[in-house]
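S.K.: The sequence isn't on hand, but the structure is:
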């Protein structure tokens, strides 16, 4: 009886391992697949996944990519609204390295004159967000790794309506525009 139970458990474990390997291979060969799957998950599950696979104190970054008097906004493949480009700071990575890596991976461009605008602790969480700005380096933007579905430069005085901007990014954009008028720089919240 135990031998039969052990054999069944072993067989189940092997099938689970095979499934995990096939899923990992699918993510490698079809990089956009993970974003398609991620998109259909409820936001709570998305945060749980991000938390489970990330360091336990996360540093998120949003980038104000400027081209003259225009601001770059993106639509991620797993979102329906406009937002700022950004990403998580990797372990042992500087802020500037993170900005350059993310923008290169997502849009194939760089950023010069990088300047920190804001550091914000997300209430009731172990997340710090850092907002930076810089000038676009290069003019040949192209969607890179499948995370970005669309991008567009908007005149700073003609941004999409607030309802069309990701809720968490709205306050950053409002403070950025207010800071532009006041020539304000680093703000810590």
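M.R.: In hand now; what should we look at? Since the model is a prediction, treat every value here as computed from it, not as a measurement.
S.K.: contacts, neighbours, all on C-alpha from now
M.R.: Will do.
S.K.: ok, which stretches of the chain are helices?
M.R.: 2-29, 33-40, 43-53, 95-107, 170-182 (DSSP state H).
S.K.: With residue 59 as the reference, name the closest of those helices.
M.R.: Proximity to residue 59, assessed across the helices of the chain by CA to CA, is greatest for helix 95-107 (9.7 Å).
S.K.: Please identify the buried residues of the closest one?
M.R.: Neighbour counts using 16 or more other CA atoms under 10 Å place 95, 96, 98, 99, 100, 101, 102, 103, 104, 105, 106, 107 of helix 95-107 among the buried residues.
S.K.: Below is structure B, check it against A:
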């Protein structure tokens, strides 16, 4: 199922409002999992909601698809939306993102990189996030750094 693809077939490149989820996956060393994306930037695992999903379902599915990890408990940290989250992608599609940011340290499995989306996955100390972390993802992480370090 690809809701956005089907929707784009109907509306073309016009701006849409799209919902999605990202997850701050924290390991036992209190390090954050980041995804080095094929476009060169670092980001959080996550993606857009499909039909018949909750935001939590989206978070778990996207993490599984992108990292191979299974997520248990999730804690909602915040929801980000508005003009700062307007995007125009290379193919001309425009959208306003409404993104739920979750936290989980209830993770099982071994990392398996989905090479169609990522170059690598790596855990980072919260006080030394990579230079290539995109502003979008940095905005999802920064408000919660103090909580995460505790």
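M.R.: Structure's in. What do you need? What you see is a predicted model, and the numbers here were worked out from it, not measured in a lab.
S.K.: Would you mind reporting the TM-score between them?
M.R.: Once superposed, the chains reach a TM-score of 0.74 (TM-score structural alignment, normalised by the length of the second structure), with 131 aligned residues with a CA RMSD of 2.8 Å.
S.K.: Residue 58 of the first structure corresponds to which position in the second structure?
M.R.: Mapped onto the second structure by TM-score structural alignment, residue 58 of the first structure lines up with residue 18.
S.K.: Now do the same contact list for the closest residue to residue 18 of the second structure other than its chain neighbours.
M.R.: Of all residues not flanking residue 18 of the second structure in the chain, residue 97 sits nearest, at 5.1 Å (CA to CA, 6 or more residues apart in numbering). By CA atoms under 8 Å, 6 or more residues apart in numbering, the residues touching residue 97 of the second structure are 17, 18, 19, 20, 80, 81, 82, 85, 86, 87.
S.K.: hmm, which of those residues are common to the first structure?
M.R.: Using both residues aligned by TM-score structural alignment, their matches' CA atoms under 8 Å, the first structure keeps these contacts from the contacts of residue 97 of the second structure: 17, 18, 19, 20, 81, 82, 86.
S.K.: For the residues you listed, which entry has the maximal number of neighbours?
M.R.: residue 20 (21 neighbours; other CA atoms under 10 Å).
S.K.: May I ask you to confirm that it is in contact with residue 51?
M.R.: No. Here residue 20 of the second structure lies out of contact with residue 51, judged by CA atoms under 8 Å, at a distance of 11.4 Å.
S.K.: sorry, back to before: translate the residue nearest to residue 18 of the second structure into the numbering of the first structure.
M.R.: Using TM-score structural alignment, residue 97 of the second structure lines up with residue 127 in the first structure.
S.K.: Okay, that match and residue 140 of the first structure: tell me how far apart.
M.R.: Going from residue 127 of the first structure to residue 140 of the first structure by CA to CA, to the nearest Å gives 33 Å.
S.K.: just residue 102 of the first structure next, same as before
M.R.: Between residue 102 of the first structure and residue 140 of the first structure the computed distance is 16 Å (CA to CA).
S.K.: Of the helices of the first structure, which stretch is the most buried?
M.R.: For these, the largest average neighbour count (mean count of other CA atoms under 10 Å) is found in helix 95-107, namely a mean of 19.
S.K.: Just tell me the aligned range of that one in the second structure.
M.R.: Going by TM-score structural alignment: helix 95-107 of the first structure matches residues 55-67.
S.K.: how much does that stretch stray from the first structure?
M.R.: For stretch 55-67 of the second structure, the mean deviation from the first structure after alignment is 1.3 Å (mean CA distance after the TM-score superposition for the first structure).
S.K.: Test my guess that residue 135 of the first structure contacts residue 109.
M.R.: No. Using CA under 8 Å, residue 135 of the first structure makes no contact with residue 109, being 10.6 Å away.
S.K.: Between these two, which is the more surrounded one?
M.R.: A direct count of neighbours by other CA under 10 Å for residue 135 of the first structure and residue 109 places residue 109 higher, at 20 against 17.
S.K.: Next one: the more buried one from residue 43 of the first structure, what distance?
M.R.: Using CA to CA, residue 109 of the first structure is found at 29 Å from residue 43 of the first structure.
S.K.: Widest-spaced pair of the buried residues of helix 95-107 of the first structure?
M.R.: 95 and 107 (17.7 Å).
S.K.: ok, now which ones touch residue 136 of the first structure?
M.R.: Residues in contact with residue 136 of the first structure (CA under 8 Å, 6+ apart) are 65, 66, 67, 109, 110, 111, 112.
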